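K.L.:
next comes the sequence, and after it the predicted model I'd like to discuss.
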Amino acid sequence: MPTEEEFKRFKQVREELNLTQSAFAEELGISATTADIERGRTRIPGQVVKELLKKYHINPLWLFGESSQKYLHSDKVSVTPKVVTVDSEGKENIVLVNAKAAAGYPSNIGDAQWFERLPAFGIPLPEYRNATFRGFQVDGDSMSPVLQSGEWIVGKAVDDMDGLSNRRMYVVVTADSVLVKKIQKEANSGFVNLVSLNPDYAPIRIDQNEIREMWQVSSKLTFNLEADTQQVSLQSLHQEMKELKAEVKRLVK
């Protein structure tokens, strides 16, 4: 791999973390900025390679073009929120991320000012105490019939990947997307499968180190209960018809 690709990959890591050159330099223990490295004026110091591995699990072999595996798996992957906002009394807000804002969420994941511009509220119920919560608007039908496009869900922050349940739904934030899925962890592997409830959508297999944040869906807000109930019934009927047709075909053979 040409040496210049090494610098491109270094820059790619910084951009995915949404850090300025100065902030990235501070994270890596560089005295000035990372500009000279990104421009190819200096090679990546060994200490920087070490910090990239320790803090962000970046595989040194990937950085230098010797491997296609970008991340090295750690025993515990942190997926805690990068920014938390509070109200005038110092209590944590439930920030609302609509479908439009979700498109910019990954690139602003560490920008406190960006989050402060989003609407926020609090729920005075015991179920929403002693934890961090965030609201997301559902976009699309991949989790139909349980979740419909346009509805709102409230997720509870997850600290790490250890306690995930394959029976719960999660908001998964990666470097370039915000998805609502069920999670299936692969045994003896650092990969997970993001599974939709709608059978028309195939599972998405990703490296768990690509996950930046994770929120366990705890509740939803819907504003059209009658239509929602009807949709669920039609979806169930549709699925039953598909299964019946498949069974008939099997018996005919």
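P.N.:
Great, that's in hand.
K.L.:
please make it C-alpha for all contacts and neighbour counts, starting now.
P.N.:
Noted.
K.L.:
can you give me the strands in the chain?
P.N.:
94-97, 120-121, 133-137, 152-157, 169-173, 178-185, 191-195, 204-207, 213-221 (DSSP state E).
K.L.:
ranges for the helices of the stretch 51-200 of the chain?
P.N.:
60-63, 99-102, 112-116 (DSSP state H, counting those that start in this stretch).
K.L.:
tally of neighbours for the nearest residue to Gly155 once chain neighbours are set aside?
P.N.:
Spatially, and ignoring its direct neighbours in sequence, Gly155 is nearest to Val217 (4.2 Å; C-alpha to C-alpha, 6 or more residues apart in numbering). The local packing of Val217 (other C-alpha atoms under 10 Å) involves 22 other residues.
K.L.:
thinking Val217 is in contact with Arg168, fair?
P.N.:
Yes - here Val217 lies in contact with Arg168, judged by C-alpha atoms under 8 Å, at a distance of 7.3 Å.
K.L.:
measure Tyr128 to Pro81 for me?
P.N.:
Separation of Tyr128 from Pro81 (C-alpha to C-alpha, to the nearest Å) stands at 16 Å.
K.L.:
out of those two, which sits in the busier spot?
P.N.:
Using other C-alpha under 10 Å, the more surrounded residue of Tyr128 and Pro81 is Pro81, with 19 against 15.
K.L.:
another structure for you, compare them:
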Amino acid sequence: MNGINLRIKQLMEVFADGNRSTFAKMLEIGESNVRSYLNGTEPKANVIEKICVSLAINPEWIVLGSGPMQKLNNIVAEGKSDYQKFPKVITVDSSNQDNIVLVPQTLKAGYLSGYNNPQFIQKLPSYRMPGLNNGIFRMFEIEGNSMFPTLPNKSFVVGQFVDDWIKSIKDNQIYAIISNEIEDGFVKRCTNRIEKYDNLMCKSDNRRSYPTQNINPSTIKEVWEIKLHLNFDLPDPADIYDRMNDLEAEVQQMKRLLPK
């Protein structure tokens, strides 16, 4: 599969949730044509033109892989900005299935500058996860205790790419926000006020030690909604149960000692 075919696959994931039939209808072409493109057949010029017109795709991106996927401007109307962006780089395995690329915490700074660099992304380790289909996914390593106890230090999360930040970022959900403004970690619980105040509030679950950060949407590079949490340090609840049992016994003893 060459570059154009990979980018068509990426468009299908973004605009049609990976559904060939839906994607074919959007472009007004046969589903068999879409299948052939995914199998490596290079599309003709008229099909590329349909893709560019129907989806407002940048011709340089679809043909050469250069520049943004879409020639988007921040649309300002009534004082509100419309932010809608797309991942530039995805990787696939030998079966043309999307890989889940892992961004270790040690490469966090590098990812901020290389998130749209094919060479950088292709060097990152990649995996497949059961149940994560029909989307573009990325894995991030958690470092620190800003999201403790929900997400412990050194655990991993898998996020699905969010293309429409205004409508798709839901309040009190956890997201990986790729922005230079977030210094203590990618992953935060968000409150979406982009449309109303041009602001994204990023909150830590450990709020006593980590204050809320207000993010200017214009600084955001990518947004990934967390769908899966992997934790290799399985806690032993025995200590908690023992303390609860001791507390219950103490309460019962106090009841017996109190005068009736």
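P.N.:
Done, it's in. Computed from a predicted model, the values in this text were never measured in an experiment.
K.L.:
where does the TM-score land?
P.N.:
Scored against TM-score structural alignment, normalised by the length of the first structure, the superposed chains reach a TM-score of 0.59; 167 aligned residues with a C-alpha RMSD of 2.9 Å.
K.L.:
the residue nearest to Gly155 of the first structure pairs with which position in the second structure?
P.N.:
Aligned counterpart of Val217 of the first structure in the second structure: Ile226 (TM-score structural alignment).
K.L.:
my guess is that match contacts Lys170. True?
P.N.:
No - the criterion here is C-alpha under 8 Å, and Ile226 of the second structure misses it with Lys170 at 11.5 Å.
K.L.:
just give the nearest non-adjacent residue to Asn117 of the second structure, would you?
P.N.:
Going by C-alpha to C-alpha, 6+ apart, Asn117 of the second structure has Val89 as its nearest residue, at 7.1 Å.
K.L.:
point me to the residue sitting closest to the centre of the second structure.
P.N.:
Trp224 (1.6 Å; C-alpha atoms, centre = their mean).
K.L.:
now the strands of the first structure as a markdown table including distance to Leu63 of the first structure?
P.N.:
Listed next are the strands of the first structure as a markdown table, based on distance: least, C-alpha to C-alpha, whole Å:
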| stretch | distance to Leu63 of the first structure |
| --- | --- |
| strand 94-97 | 33 |
| strand 120-121 | 39 |
| strand 133-137 | 34 |
| strand 152-157 | 31 |
| strand 169-173 | 23 |
| strand 178-185 | 26 |
| strand 191-195 | 20 |
| strand 204-207 | 17 |
| strand 213-221 | 23 |
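K.L.:
quick one, which of the ones you listed is nearest to Gln113 of the first structure?
P.N.:
strand 94-97 (12.6 Å; C-alpha to C-alpha).
K.L.:
what stretch of the second structure does that closest one fall on?
P.N.:
Going by TM-score structural alignment: strand 94-97 of the first structure matches residues 100-103.
K.L.:
give me the mean distance between the matching stretch and the first structure.
P.N.:
Averaged over the aligned pairs, stretch 100-103 of the second structure sits 0.4 Å from the first structure after superposition, using mean C-alpha distance after the TM-score superposition for the first structure.
K.L.:
ok now stretch 98-112 of the second structure, how far from the chain's centre?
P.N.:
Taking C-alpha atoms, centre = their mean, to the nearest Å, one finds the center of stretch 98-112 of the second structure at 12 Å from the center of the full chain.
K.L.:
and that stretch, end to end?
P.N.:
Using C-alpha to C-alpha, first and last residues of stretch 98-112 of the second structure are 21 Å apart.
K.L.:
pretty sure Tyr201 of the first structure is touching Ser142, no?
P.N.:
Yes - between Tyr201 of the first structure and Ser142 there is a contact under C-alpha under 8 Å: 6.4 Å.
K.L.:
tell me which of those two has more neighbours.
P.N.:
Higher neighbour count among Tyr201 of the first structure and Ser142: Ser142, with 22 against 12, using other C-alpha under 10 Å.
K.L.:
which position in the second structure pairs with that one?
P.N.:
If you follow Ser142 of the first structure across to the second structure using TM-score structural alignment, you land on Ser146.
K.L.:
over to Pro106 of the first structure?
P.N.:
Per TM-score structural alignment, Pro106 of the first structure is aligned with Leu112.
K.L.:
skip the chain neighbours and tell me the closest residue to Gly140 of the first structure.
P.N.:
Nearest one to Gly140 of the first structure, counting by C-alpha to C-alpha, 6+ apart, is Ser149 at 4.9 Å.
K.L.:
next one: that neighbour from Ser142 of the first structure, what distance?
P.N.:
Distance from Ser149 of the first structure to Ser142 of the first structure, by C-alpha to C-alpha: 9 Å.
K.L.:
also Ala23 of the first structure?
P.N.:
For Ala23 of the first structure, the distance to Ser142 of the first structure - C-alpha to C-alpha - is 37 Å.
K.L.:
again with Lys91 of the first structure
P.N.:
34 Å.
K.L.:
next one: Arg14 of the first structure
P.N.:
On the measure of C-alpha to C-alpha, Arg14 of the first structure and Ser142 of the first structure end up 31 Å apart.
K.L.:
packing partners for the longest helix seen in the first structure?
P.N.:
Once the first structure is assigned using DSSP state H, the helix that runs over the most residues is helix 225-252. If contacts are counted by 3 or more C-alpha pairs under 8 Å, 6 or more residues apart in numbering; DSSP states H and E, helix 225-252 of the first structure sits against no helix or strand.
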